[in-house]
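fold the following.
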Amino acid sequence: MKSLGKTLLATTVLAIAFGSHASAQSALDTIVQSKKLRCGIMLDSPPAGFRDQNNEPDGYDVTYCKDMAKALGAEPVIVETPSPDRIPALVSNRIDVLIASTTPTPARALTVAFTQPYTNNIMTVVTRKDTGINQYSDLKSKKLGGVVGTTPEQLFKEELAKGWQGSGATYTGYASDAESYLALQQGKIDAILIDVGVFHALSQSGQFPEFVKAGAAPLADFGAIAVHRDDQQFLNWARLFVFQQEVSGRRAEVYTKYYGDGPLPPLTANGVNF
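Here you go, the predicted structure:
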């Protein structure tokens, strides 16, 4: 009898736990009900995210947040989220969605769920005119820099471990793109890796006339939107949103506004969909 009682109790507990999980509200419902969408965005990474002359958030990612909020009938709330804090901000529920040019990796996908790519950062080596760097392989003996927690940083650290460190290369991580640009300008480092579109925007600004491109980097740096790992309803909706931005031509419109008139980067790798 005691055994039967224990079995019934265990079954009841499991049923309650399952029912609680099944009834957990998706962020999608919360956003629609509250009419607020909290987007985590890096505002130190122009032209994806920055502050305009009036100190208001602007950029490619900011526009995507506003488009998403409009589609949900909600007000966009921009939450400034530095690169190292992107995943923690989502996991700790300080934001509803992460729109911060975040590369979807298997390691990150253990913690959050990603849509298909909504942006494609074609990476290039950027250096100064006086460094003698003409291509990616020239970096193996140079002072390199990048932003902490980013894919370019991971690539450089892998190259150092594989042999570049023995050739004299060093790496310094910075808290933001702006800091890495300043370090490159001041000669503290010799090269960084940035998106071709970002380099175009920097060139147009005239702020860094000594910066030049020095060949392509062997790095596929797609950016995906991230939501809570177990929120399948919101993930399904966000994936449809990304698809609609593409087929409607909105992505092309936003890309041209912030990155210029260059070719629109594909959202597939060698014809393979995410």
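
C-alpha from now on. contacts and neighbour counts both.
OK.

what ranges do the helices span in this protein?
2-22, 27-34, 60-72, 86-91, 151-162, 177-185, 196-205, 232-247, 250-259 (DSSP state H).

okay, these in a markdown table with distance to residue 46 and mean neighbour count next?
Formatted as a markdown table, the helices of the chain follow (distance: least, CA to CA, whole Å; neighbours: other CA atoms under 10 Å):
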| stretch | distance to residue 46 | mean neighbour count |
| --- | --- | --- |
| helix 2-22 | 40 | 11 |
| helix 27-34 | 27 | 15 |
| helix 60-72 | 8 | 20 |
| helix 86-91 | 16 | 19 |
| helix 151-162 | 16 | 17 |
| helix 177-185 | 8 | 19 |
| helix 196-205 | 7 | 18 |
| helix 232-247 | 21 | 16 |
| helix 250-259 | 9 | 18 |
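
can you redo those as a markdown table with distance to residue 135?
Formatted as a markdown table, the helices of the chain follow (distance: least, CA to CA, whole Å):
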| stretch | distance to residue 135 |
| --- | --- |
| helix 2-22 | 53 |
| helix 27-34 | 45 |
| helix 60-72 | 28 |
| helix 86-91 | 31 |
| helix 151-162 | 15 |
| helix 177-185 | 17 |
| helix 196-205 | 15 |
| helix 232-247 | 33 |
| helix 250-259 | 23 |
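
closest one to residue 119 among these?
Of all the helices of the chain, helix 250-259 sits nearest to residue 119, with 8.5 Å by CA to CA.

so which elements touch that closest one?
Where contact means 3 or more CA pairs under 8 Å, 6 or more residues apart in numbering; DSSP states H and E, helix 250-259 is packed against helix 60-72, helix 196-205.

here's the other one to compare against:
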Amino acid sequence: MTLFTTRRAAIAALGLGAALTAFAPLASAQTVADIKKKGEVTIGMLVDFPPYGTTNAQNQPDGYDADVAKLLAKDWGVKATIVPVTGPNRIPFLLTNKVDLLVASLAVTPERAKQVQFSQPYAAATIVLYGKTGSNIKGAADLKGVRVGVARASTQDVAVTKAAPEGTEIRRFDDDASAMQALISGQVDAIGCSVTVAAQIAKRVPPNTFENKFTLVQQAMAIAMRPGQDELLKNVNEFVSKNTANGELNKLYNKWLQTDLPKLN
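I've put the predicted structure just below:
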């Protein structure tokens, strides 16, 4: 190969690299100014985790998370565009720029903090082991040989996996609704779920069919951004702080969970 050919190949390679960079997902830090310029904030949200995330009679996203997302957009003077996500795909949707933020009942964990940047907590969820009333399950040690359902890649999946002894049969489902149905139909003996999901199940079955067996964990939930978006993080934290102090988040929490917003660190 001649020097000219080598140089031409190198230039072509550089050109291809530039082209690929041009068409790659935007990697630069996004700011509130960028969002205001665009006129909307795109927010990923679970719609299968009532009362945090659900759908209304018009099949539109609803629930505590939806109201928080709308309040955030109102504070910034932009339109809220809510994109339904699932437990497994919510972080990938954020990292591939399909959404600007996640208000998706995302519990703060050390592993997730390696992937995303978390705001101050805006909500909390208590995760319990929920099973048949009268069954001999009083703690994690009693799960050996028990079929336990969880929503895949969820906080309850992590909590059950960590607590369960060897010999526990953990069955993973696509979402809480599927895990809920598995419990009701007898496919599993118990499920790891939030107290709000447990309350939903209790409404669908005869009284005293199931009960909270023990608490797995109480998790703070936060708004998530891509790493390195420090200006966006500052503004989201200011939103959370302001609306915690003025009681707006507590009003929404009471509206959907019929209890006060827990004290969050």
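
still on that earlier bit, of all the helices and strands packed on helix 250-259 of structure 1, which one is nearest residue 123 of structure 1?
Between residue 123 of structure 1 and these, the shortest gap by CA to CA is with helix 196-205, which sits at 5.8 Å.

residues contacting the closest one, please?
46-47, 121-124, 126, 208-209, 211, 213, 258-260, 262 (CA atoms under 8 Å, 6 or more residues apart in numbering).

most neighbours out of those, which is it?
residue 126 (27 neighbours; other CA atoms under 10 Å).

now for residue 233 of structure 1: what does it line up with in structure 2?
Matched by TM-score structural alignment, residue 233 of structure 1 corresponds to residue 231 in structure 2.

mind listing what the residue lying closest to that match once chain neighbours are set aside touches?
Setting aside the residues directly before and after it, residue 231 of structure 2 is nearest to residue 31 in space (CA to CA, 6 or more residues apart in numbering), at 6.0 Å. Residues near residue 31 of structure 2 by CA under 8 Å, 6+ apart: 229, 231, 232.

of those residues, closest to residue 23 of structure 2?
For the contacts of residue 31 of structure 2, the minimum distance to residue 23 of structure 2 (CA to CA) is 20.9 Å, reached by residue 229.

so what's the residue count around residue 114 of structure 2?
9.

quick one: it from residue 14 of structure 2, how far?
Counting by CA to CA, to the nearest Å, the gap from residue 114 of structure 2 to residue 14 of structure 2 is 32 Å.

and for residue 229 of structure 2?
In this view, residue 229 of structure 2 and residue 14 of structure 2 are 29 Å apart by CA to CA.

check contacts around the residue nearest the centre of structure 2.
Geometric centre of structure 2, nearest residue: residue 106, 3.0 Å, by CA atoms, centre = their mean. Counting by CA under 8 Å, 6+ apart, residue 106 of structure 2 touches 221, 222, 223, 224.

coming back round to it: of all the helices of structure 1, which one is nearest residue 130 of structure 1?
Of the helices of structure 1, nearest to residue 130 of structure 1 by CA to CA is helix 177-185, at 10.9 Å.

got the angle for the closest one vs helix 196-205?
70 degrees (axes from the mean of the first three to the mean of the last three CA atoms, to 10 degrees).

contacts for helix 177-185 of structure 1 next, please.
Applying CA under 8 Å, 6+ apart, the external contacts of helix 177-185 of structure 1 come out as 44-45, 127-128, 145-147, 173-174, 189-192, 208, 210-211.

nearest to residue 59 of structure 1, of those?
Closest to residue 59 of structure 1, out of all of these and judged by CA to CA, is residue 45, at 8.9 Å.

what do we get in structure 2 for that closest one?
In structure 2, residue 45 of structure 1 lands on residue 49 (TM-score structural alignment).

neighbours of the aligned partner of residue 107 of structure 2 in structure 1, just the number please.
Under the alignment by TM-score structural alignment, residue 107 of structure 2 pairs with residue 103 in structure 1. Neighbours of residue 103 of structure 1 under the rule other CA under 10 Å: 21.

about what we covered before: can you redo the contacts of residue 31 of structure 2 as TSV with distance to residue 84 of structure 2?
As requested, the contacts of residue 31 of structure 2 are arranged in TSV below (distance: CA to CA, whole Å):
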residue	distance to residue 84 of structure 2
229	23
231	25
232	22
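
tell me which of the contacts of residue 106 of structure 2 fall in strands.
Applying DSSP state E to the contacts of residue 106 of structure 2, the entries found in strands are 221, 222, 223, 224.

who wins on neighbours among those residues?
Most surrounded of those: other CA under 10 Å gives residue 224, at 31 neighbours.

measure that one to residue 244 of structure 2 for me?
Distance of residue 224 of structure 2 to residue 244 of structure 2, computed by CA to CA: 17 Å.

so what's the closest residue to residue 226 of structure 2 other than its chain neighbours up against?
Setting aside the residues directly before and after it, residue 226 of structure 2 is nearest to residue 116 in space (CA to CA, 6+ apart), at 5.2 Å. The contact partners of residue 116 of structure 2, taken as CA under 8 Å, 6+ apart, are 91, 95, 224, 225, 226, 227.

what's the match for residue 88 of structure 1 in structure 2?
Checking TM-score structural alignment: residue 88 of structure 1 goes with residue 92.

reformat the helices and strands packed on helix 250-259 of structure 1 as a markdown table; add distance to residue 12 of structure 1.
As requested, those are exported to a markdown table (distance: least, CA to CA, whole Å):
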| stretch | distance to residue 12 of structure 1 |
| --- | --- |
| helix 60-72 | 38 |
| helix 196-205 | 56 |
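
hang on, residue 104 of structure 1 packs against residue 227?
No - taking contacts as CA atoms under 8 Å, residue 104 of structure 1 lies outside contact range of residue 227: 11.6 Å.
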